[in-house]
Every structure is written in structure tokens, then in C-alpha cells.
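In: sequence and predicted structure below; questions after.
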Amino acid sequence: MEAELRQLGNNPDALVNPIGLGCMNLSEFYGPQDDKASIKVLERAIELGCTFWDTADIYGVGHNEKLLSQVLKTHRDKIFLCTKFGFIRDESGFFVECCGKPEYVRKSCQESLDRLGVDTIDLYYMHRMDKNTPIEETMAALVELVKEGKIRYIGLSEFNEETIRRAHKIHPISALQVEYSPWFLNIENNGILKTARELGISIVAFSPLGRAIMTGDIKSLDDLSKDDARHTLPRFYPENFEKNLELTHKFKALADKKNVSPSEYVLAWILAQGPEFLVIPGTRKINHLEQNFRAGQIKFTPEELIEIRKILNEFTPVGNRFGEMFQVFVEDNKK
């Protein structure tokens, strides 16, 4: 049984499965990639009905979009396709700036369309804010792309309340992509969630499993490969990791009582926060994909939700979610 479809933003013609697929780690950051295995994951996702796919031009420096194109060429009509623009990386892969200049927006969109092998992107996000280009100028370029049929809906990723409102005045924003999980609840307190609900914007939660720490599969830092990018994140530093793992243990105990996996439990809890929530967990394994997708069948009693919230109110994760290099790109300045 699949989860009930949810409307994307204020668009009654855009109904998606709230449990989507984040495709980033199929190409980069979480150890070496295996394209053949990744294709099998994507094909299984289609079989399940997990068809709200999220990628970006920078994932693998274009590799991720090209990877998805291999499946899209025969299954485009089944996929609600989301990608992003804005980040610029140097030859070493270092993130150097974000760009929202109109000419760059058009160039990035066309390059993504070409790599993906499609005529239209369903949801096109600005990945992070360009602090040197007014959002109104960026939005004007995006509106032109909508008129031309190259994109259907506009989204923003990790923007603050003021900029969201300015952008929404130019053209309706359909989705806000934000980090949200039991160990990162900032949108509840910085005005983002309140603004999204007021304006009718969907919340697309990335890293909903806390970069897999909430799955219970990572029991020590030795479980991560040496080139895993999580080693650079303060919450995964040796001095912080064990403390942060305490939240995982508490959620696992609750999941065990409900006879579901921690991943299912966490994803179901996020969806229970409101009809505007969608989740895009990433995985390289088919069994994890299937497990994540089962979260759509889980319901909570009011008492269970109160118990979960009590645990969250009593726990404070240790360490920022990003290192200093990347934190500068987060507009809300909440670490």
C-alpha cells in the first residue's frame, strides 16, 4: 500500500507521493558510486511508485542528471522530476559561489535539460541564495522558463523567510527544500515552516534520516568509508558522534515497540507533521528503498506523537550540521 498522494504547493494538478527519492548519493559524497547498482535502485523505485525524484546539476558535477537520464528515456511520464541550479564548483569540486544571475539561470536550465534528456523539468529549485543578485531578478528569469515550458514549478532551497516572501510575490513558490529531521528542527523556530503554511508552499525535507544516523545502521564512525563526506560534518566529529547517537537509540526503542524499522518510524513521523511535508531520503540499496517506502503505511496515535515530542524537547544535538566552508551558503544563518 502506497502513501496517499499529496499536493505540491498550491497546484491541484501536481499530486506526488510524499515519500520521494533523493538521488545525490548515487553520484557523490557517500563513498564510491556504482552506476549499474544505482540504475537498479531507480528502476525499483518506479516499480514501487516512489517517483518524486530529486537531483541537482552539481551532484557529481552533472553525473547524477546523466545517470537519471538513462531511466528517464523510457520512463519520463512516470517521474515527477526535480533538479536545482545555483552552485558553482571549481575544478577540484570546491563550492566557490552561488549564482542567480538571469543569464546563468537560463544557461543552467538548458544544460540540465540536455543532461537529463528531457524537454521539461517539473520542479526547478534555486539551490542556495546568491547574495549579490536580487531574488527578483532571478525569479524573473525563472518565470520566463515557466512561460517557455522548460520548467513547470519553482522551488527554493534553504532560503530565509524574507527572501521566500519576496520571491513568492513575483511568482508562486511551490516548494521549499530544507533540512528537517528529528535532529534538525530549525524550521519550526525560524519562521520558515510558519511562512510555508501561510503561503501554501510544500516543505521537502532533505536528509530526513539525519544523513543516515537515524537509521540505526551507523553504529560507529568506522562504518563510514574514509572518503565519506560525513566525516567533515561537525555532528559526525568523534567528540560529538556518540552524544548524537543517543537520539537514534531512543527512536529505535520507539520503533521496536511499533514493530517497524527506525527509518520507517522517522519518515512517518515527519509526514505526520502536516500535509505540506514531503520527504526525499536517499539510498544506494534496494532493501533500504523498500523499507523507506513502507513508511507511508504508518500512523501515529496522539499519545505517540506527544511521547516523540517530549524526547525531542529534552534532546539537543551537538555540533553544527555543516562545516564553516558550506555554512556560509545557508541564508537563514541558523547552524
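Out: Yep, that arrived.
In: alpha carbons only for contacts and neighbour counts from here, please
Out: Noted.
In: the protein: helices as residue ranges?
Out: Using DSSP state H, the helices of the chain run over 35-48, 63-75, 102-116, 135-147, 161-170, 192-199, 238-258, 262-271, 286-293, 302-314, 324-327.
In: would you turn the ones you listed into a markdown table with distance to residue 154?
Out: Below are these laid out as a markdown table (distance: least, CA to CA, whole Å):
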| stretch | distance to residue 154 |
| --- | --- |
| helix 35-48 | 24 |
| helix 63-75 | 18 |
| helix 102-116 | 12 |
| helix 135-147 | 7 |
| helix 161-170 | 10 |
| helix 192-199 | 14 |
| helix 238-258 | 34 |
| helix 262-271 | 22 |
| helix 286-293 | 26 |
| helix 302-314 | 32 |
| helix 324-327 | 24 |
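In: then this one, side by side with the first:
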Amino acid sequence: MKADDGTPLPVRRLGDLRLPAQGLGCLSMTSFYARADPAEARATVRRAIDRGVTLLDTADVQGLGEGERLLGEAVAGRRDRVLISTKVGLERDQEGEFLGVRGDRGYIRQRCHASLRRLGVDHLDFYVKHWAAPGERIEEAFGALAELVTEGKVRHLCLSEVSAATIRRAHAVHPVTAVQSEWSLWSRGIEAEVVPVCRELGIGIIASCPLGRGFLTGSIGSAADLGPAQDFRHGLPRFGHANLARNQAVLAALRHLAASRDLTVAQLALAWLHQQGDDVVPIPGTARRDHLEENLAAALVELTPDERQAVAAAVPPEAVHGDRYPPFLMRLVDN
């Protein structure tokens, strides 16, 4: 299915905000995957804005700040048309080595000011606390974030990859606008507790990695398809040789269902997620305009209840082999 340039994107809600149903994840533009063409990445952001996308998501650790700089360049002259989301909490050294998760007040304030400078803006629309360390006092982090709201540097506060209990504790300090967590056909862990507590509290859901870090595009048949060694998916258990081979089985049924609707596998996976509620905004990531158009077309797809059930049944949780992250990172999510 091709994108229809003349059809506006449906509207969804995150807390009290109303915004287009699909955002744009910018991770692949500067880091973690194969090297993207910066000019094409900037053109992709601008094309997204022209197509009505407003939510643009990055993080201070993406490219060690390069992700924020690129996004700032891309939105120059269009700032009033977008909602910029960036994150704080994951610490890396200058070589890119992961140091851990932080939420102390001084760190959050310093990183916020650095993000504003790199983006070239005077405020962040969404500021997202990136994960929570085991035992972390989320109250300190959210108290510091609330100060930034009072000072006008931040408009809305969000959380990423945390437990339902942490969401409740943070929301008691300052309203949480949205929770950004991985949600896709092969990552459904938030459905048990996180989604219900978000809906109880009126918190929106930003679905990150809605295409399973590329797996649900149907284009990754082996590790060779991941590209260069620096692609971080080489270190993720689901993309390990044995697990990846077993995970291919889920794609066969999806391909059949997608073909019956003249959709790509990626569009079918996104369409299923789009119809999980009017408080869900997926942010598929890409640094290419052709992939952007393919993804946006999925926001216009209507699946019948029977089709939604068939899609979900094609990828039962027990059919997905391997954790999302290696053990040392798995200990740092969903706390």
C-alpha cells in the first residue's frame, strides 16, 4: 500500500494533547545501526513534517549528542510545527561505553541544558526519563524534571521502559503525559501492567520499536542482513543466530495476512498497533524517505476485529525467542 499524500493522519491523544497518530523515531539517523546519510536523514525529518507528523523523538545518548544536533538542524524554521522529545538518564562516556542509569537532580539539569543547546531550541516539548535503575528514587528525578517545567524549559514529562509501580510514584510527583516503551507484535510485555495503569491514570503510550528493530519489516533473514559489526543488534539475543532462525517462523503467517490486504509486513504490524487504542502513538524509526512513506500509510489502514485477532495469533508471545537486551541491560528496564 502506498501513502496517500492527500489524506491527513488520524488524531490520537497523549494525556491532554491531541496529535497525529504516528511520530518519527530518530535513533537510526546517527547511531546504533548502520551509518545513515545525514542529508537524507534531515530530508526525512522535513518530509515527515510536511506529511503532518509532529512528534519527533531522539535522546541525548544517540550519537553522543549528534542525534539532537541533526534533529535541531532539520527542524530549523519549522520549530512551531513539531513536538520535540528527547531523553535523559542513560549515561555513556566519550567513547560510547555505557556507564549506567542516573536520575539525580544535578545530572538531569545539566543534561537538559546541554540538550537545549544541541537542539537549538528554548524548550523541550517532551522530556523523557530514560529507564530507572533498580532501587532508584524516581521521586528525585521527577522533582528535578518538575522544576524544569516550572522554569519553562520543558512542557511535558514522560517515562521510558519503567514498571507500573514506578509510573504511579512519578505521577504522584508531577503528571506523566506519556510512557514510551517498546511495544510491537514481538514485544508485548507492557500489555499486562503498564498499559492498564496508563489508562487508569490518563497517561498516553508512545510505542517505540514498533517494527521490532527492523525484524517486522521482513527484511532480516540472517545476521548478514544486519550490516556492519557496529550495528548493535548483533549483540541482542533475539538477533543471535539460533534465535533469529527460529523467529523467522512468525513472519510466514504475517506475510500471508499482509498479502491478503495488499500491505507490506511492516504496514500490517504497524496497523495492528495503531488500532490498540486512541491513546497509542507508534514512533517507527527510519532515516529514509521511502521507508517513512511506507510507515505513514499504515496509519490509514483499518483492520477488522477478525483481522486484528489473526495478526496477534500469528505472533503469540511464546513464538518469540530471546530477550530484548543482553542480561546486563535487561536488569535496567522495567524497574
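Out: It's in. Computed from a predicted structure; not experimentally measured.
In: how about the helices of the first structure in JSON lines, adding distance to residue 83 of the first structure and mean neighbour count?
Out: Listed next are these as JSON lines, based on distance: least, CA to CA, whole Å; neighbours: other CA atoms under 10 Å:
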{"stretch": "helix 35-48", "distance to residue 83 of the first structure": "16", "mean neighbour count": "17"}
{"stretch": "helix 63-75", "distance to residue 83 of the first structure": "8", "mean neighbour count": "18"}
{"stretch": "helix 102-116", "distance to residue 83 of the first structure": "8", "mean neighbour count": "18"}
{"stretch": "helix 135-147", "distance to residue 83 of the first structure": "13", "mean neighbour count": "19"}
{"stretch": "helix 161-170", "distance to residue 83 of the first structure": "18", "mean neighbour count": "16"}
{"stretch": "helix 192-199", "distance to residue 83 of the first structure": "20", "mean neighbour count": "17"}
{"stretch": "helix 238-258", "distance to residue 83 of the first structure": "30", "mean neighbour count": "17"}
{"stretch": "helix 262-271", "distance to residue 83 of the first structure": "22", "mean neighbour count": "24"}
{"stretch": "helix 286-293", "distance to residue 83 of the first structure": "20", "mean neighbour count": "19"}
{"stretch": "helix 302-314", "distance to residue 83 of the first structure": "32", "mean neighbour count": "12"}
{"stretch": "helix 324-327", "distance to residue 83 of the first structure": "20", "mean neighbour count": "13"}
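In: these: which one's closest to residue 94 of the first structure?
Out: Relative to residue 94 of the first structure, the nearest member of those by CA to CA is helix 324-327, separated by 9.2 Å.
In: quick one: which of the helices of the first structure is nearest residue 92 of the first structure?
Out: helix 324-327 (14.3 Å).
In: what is the corresponding segment of the second structure for the closest one?
Out: Per TM-score structural alignment, the counterpart of helix 324-327 of the first structure in the second structure is residues 327-330.
In: next: stretch 143-163 of the first structure.
Out: Counting by TM-score structural alignment, stretch 143-163 of the first structure corresponds to 146-166 in the second structure.
In: repeat for stretch 44-59 of the first structure
Out: Under TM-score structural alignment, the alignment places stretch 44-59 of the first structure onto residues 47-62 of the second structure.
In: which position in the second structure pairs with residue 179 of the first structure?
Out: In the second structure, residue 179 of the first structure lands on residue 182 (TM-score structural alignment).
In: correct me, but that match touches residue 162?
Out: No. Taking contacts as CA atoms under 8 Å, residue 182 of the second structure lies outside contact range of residue 162: 10.5 Å.
In: the closest residue to the match of residue 179 of the first structure other than its chain neighbours - how many residues pack around it?
Out: Spatial nearest neighbour of residue 182 of the second structure, excluding adjacent residues (CA to CA, 6 or more residues apart in numbering): residue 208 at 4.6 Å. Residues lying near residue 208 of the second structure (other CA atoms under 10 Å) number 25.
In: next one: residue 120 of the second structure
Out: Using other CA under 10 Å, residue 120 of the second structure has 17 other residues around it.
In: show me what it aligns to in the first structure.
Out: Using TM-score structural alignment, the partner of residue 120 of the second structure in the first structure is residue 117.
In: okay, which residue is most central for the second structure?
Out: Nearest to the mean C-alpha position of the second structure, counting by CA atoms, centre = their mean, stands residue 208 at 2.4 Å.
In: thought residue 178 was touching that residue, still the case?
Out: No. Contact between residue 208 of the second structure and residue 178 fails when scored by CA under 8 Å: they sit 11.9 Å apart.
In: so residue 335 of the second structure sits against residue 162, correct?
Out: Yes. Assessed by CA under 8 Å, residue 335 of the second structure is found in contact with residue 162 at 5.1 Å.
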